[in-house]
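Enquirer: Compute the structure for the input listed below.
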Amino acid sequence: MATTLVIGNKNYSSWSLRPWLLLRHFGVAFDEVRLPLDTPEFHAEVGRWSPTRRVPVLRDGELTVWDSLAICEYANDRWLQGRGWPADLATRALARCAASEMHSGFAALRGQLPMNVRRQPNGYRWDADAERDIGRVQELWRGLRTRFGGQGDFLCGGFGIVDAMFAPVCVRFRGYGVRTDDTASAYMDAVFALPAMREWDAAARAETERVGADEA
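Expert: Below you'll find the predicted structure:
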C-alpha cells in the first residue's frame, strides 16, 4: 500500500517540516504531494486528502493521519520500532513534555515570527510575548542539553521526534536574527547539519511562490 505525505510549501510550512524531517531522516519511503499554500490549487486539492483541509496529512494505504505530532507518533510505531523517542523511560517522558509544549504552545513566537526559510534578518522586532516565548524555548533547550548533552548532539541525545518538533523554531531563529546562547546555537548547528534538513532547506530556497503574510 502506498504511503503519501501531503505538505505545504517547504519555505513556509512549519507543521509540514516536522513529520517530513522525521520520515526522511530515518529513511522511511513515502510519496510527497506538495500543495502550495493560499493558492487555488491548494483549496481545490486539499479536501480530498485532509478532513481538516490543512497540511500535513499522511495517507498510509486506507488510513489518514492529519496532525503533525500524530503523524510522528504513527511513524514511530509503524516504521521506527520506537526509535523516535528515547529508550529510557524518564528521558522519554521529558522529550514528550517538550514536544507537546511546542505542539500546543508558543503562540506569540509562531504568530509573529512565521517560518520562512529564505528570510534574512532585517531588523524586524517582535513584542514582549514573543520574547518570552523565545526565552522559554532556550530555557527548555538548555535544560535538556545540560542533562543529555553527553549522549549526542540533539535535545535528548540522538535525533528524534522532539527535535523534529523544534526544527522550524531553528529556522525562525536564524531568519529573524534571534540572539541565542551558546547551547542554543550549537543545537541549531546540529539541526541544520542533518542531511534531511539540508535537503528541505535547498528545496525551500528553490521555490518561487510567495505568501505575503509570512514575508514580514
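Enquirer: CA only for contacts and neighbour counts going forward, please
Expert: Will do.
Enquirer: what residues does whichever helix in the chain runs longest touch?
Expert: Taking DSSP state H as the criterion, the chain has its longest helix at helix 128-148. Helix 128-148 is contacted by residues 98, 106-109, 112, 154-157, 180-181, 183-184 when judged by Cα atoms under 8 Å, 6 or more residues apart in numbering.
Enquirer: Here is the second sequence; please produce its structure so I can put it next to the first one:
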Amino acid sequence: MKLIIGNKAYSSWSLRGWLACRQSGLAFEEVVVPLYDEAWDKRREGDEFAPSSGKVPILWDGEAVVWDSLAIVDYLADKVGRARFWPEDEAARAMARSMAAEMHSSFAALRRKHGMNVRQIYAPGPIDDDVAADLTRIFELWAQARARFGGAGEGDFLFGAFGAADIMFAPVCTRIVTYSLPAPRFAAAYIGAVLRHPFLQDWIAGAQEEEWVIEKFEQPVA
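Expert: This next block holds a predicted model:
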C-alpha cells in the first residue's frame, strides 16, 4: 500500500488517513507532498491524484484507491477486521460510528479559524461564538462516550481502546493544544492520552523535522 499525504505540520485529514494506516498494522509506503509549493498545481494533476481531484490523503492498494479519511478507515477495517477500529459492543459501535461521521462533516468554524499546526503553541485568545459552540458539542460527545463506554476496555480513549473515533478527533486534540483553547478537566485528560499515543508522537516528530513553512497557516506567537 502507498499513502500520499500533505505536510505533517498542517494537514489534519492526512493525519487521520495516516493514523488509520498505522492502526491497521499493515505495511505501507508513506509519501509526503508539500502542499501549495511551486509544483503543487502540476503535481495534483498527475495520475496518482486523479481519483481524488488532487486532494490528500489518498491510499493506493494495488489497483484499489481510496481518497477520503473515513473511507480509508472503513477500507482498512474490511482488510484487517473491524475490531482494530470499532468497539465490539453494538451500542458502543453505533455511537463511535456516529461520532466519527459527525466529526467528518461538522465543526467548520473550528477547522476554519483554528487550522492544524502541530509545531506551535499560541497564547490563549478570544474565541468566536461559533467556535465555542463547536467545542461545546465536541466535549458533549466526548463526555457521553467516556461515561457510557470509556470503561469498557483498557485505555483512556473514547471507547476504552484507541480506535476510529479517536483517529477522527485526533486533529481536534492538536488544535486545542496549539491555540490554548479552554477544555474541561476530563477533556484535557483525554487530549493528553491522544497526544501521548505512540502514533501521534511519531507524527509530531515527523512534523518537527519538516522544513516547509506555509505562512497562511502560521500566526505570530503571542
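Enquirer: what's the mean deviation for the next helix or strand after the longest helix of structure 1 versus structure 2?
Expert: Counting by DSSP states H and E, the next helix or strand C-terminal to helix 128-148 of structure 1 is helix 161-176. Its aligned residues in structure 2 lie a mean 0.4 Å from helix 161-176 of structure 1 after superposition (mean Cα distance after the TM-score superposition for structure 1).
Enquirer: Now do helix 161-176 of structure 1: which elements does it pack against?
Expert: Secondary structure elements in contact with helix 161-176 of structure 1, counted by 3 or more Cα pairs under 8 Å, 6 or more residues apart in numbering; DSSP states H and E, are helix 14-25, helix 89-104, helix 182-193.
Enquirer: Return the distance of stretch 205-216 of structure 1 from the chain's centre.
Expert: 17 Å (Cα atoms, centre = their mean, to the nearest Å).
Enquirer: gap between the two ends of it?
Expert: With Cα to Cα, to the nearest Å as the measure, stretch 205-216 of structure 1 spans 17 Å from end to end.
Enquirer: what does stretch 55-73 of structure 2 give?
Expert: Criterion Cα to Cα; first-to-last residue distance in stretch 55-73 of structure 2 is 17 Å.
Enquirer: Buried ones in that stretch, by neighbour count?
Expert: Buried residues in stretch 55-73 of structure 2, counted by 16 or more other Cα atoms under 10 Å: 55-60, 65-70, 72-73.
Enquirer: again, but for stretch 139-155 of structure 2
Expert: By neighbour count with 16+ other Cα under 10 Å, stretch 139-155 of structure 2 contains the buried residues Phe139, Leu141, Trp142, Ala143, Ala145, Arg146, Phe149, Gly150, Gly151, Ala152.
Enquirer: cool, and stretch 96-109 of structure 1?
Expert: Buried residues in stretch 96-109 of structure 1, defined by neighbour count with 16+ other Cα under 10 Å: Arg96, Ala98, Ala99, Met102, His103, Phe106, Ala108, Leu109.
Enquirer: next one: stretch 123-142 of structure 1
Expert: The neighbour-count check on stretch 123-142 of structure 1 (16+ other Cα under 10 Å) flags Ala130, Asp133, Ile134, Val137, Gln138, Leu140, Trp141, Arg142 as buried.
Enquirer: Would you check which pair of these lies furthest apart?
Expert: Pairwise distances across the buried residues of stretch 123-142 of structure 1 (Cα to Cα) peak at 18.3 Å, for the pair Ala130 and Arg142.
Enquirer: What about the residue mapped onto Glu90 of structure 2 from structure 1, how many residues nearby?
Expert: In structure 1, the residue matched to Glu90 of structure 2 (TM-score structural alignment) is Leu89. By the criterion of other Cα atoms under 10 Å, Leu89 of structure 1 has 10 neighbours.
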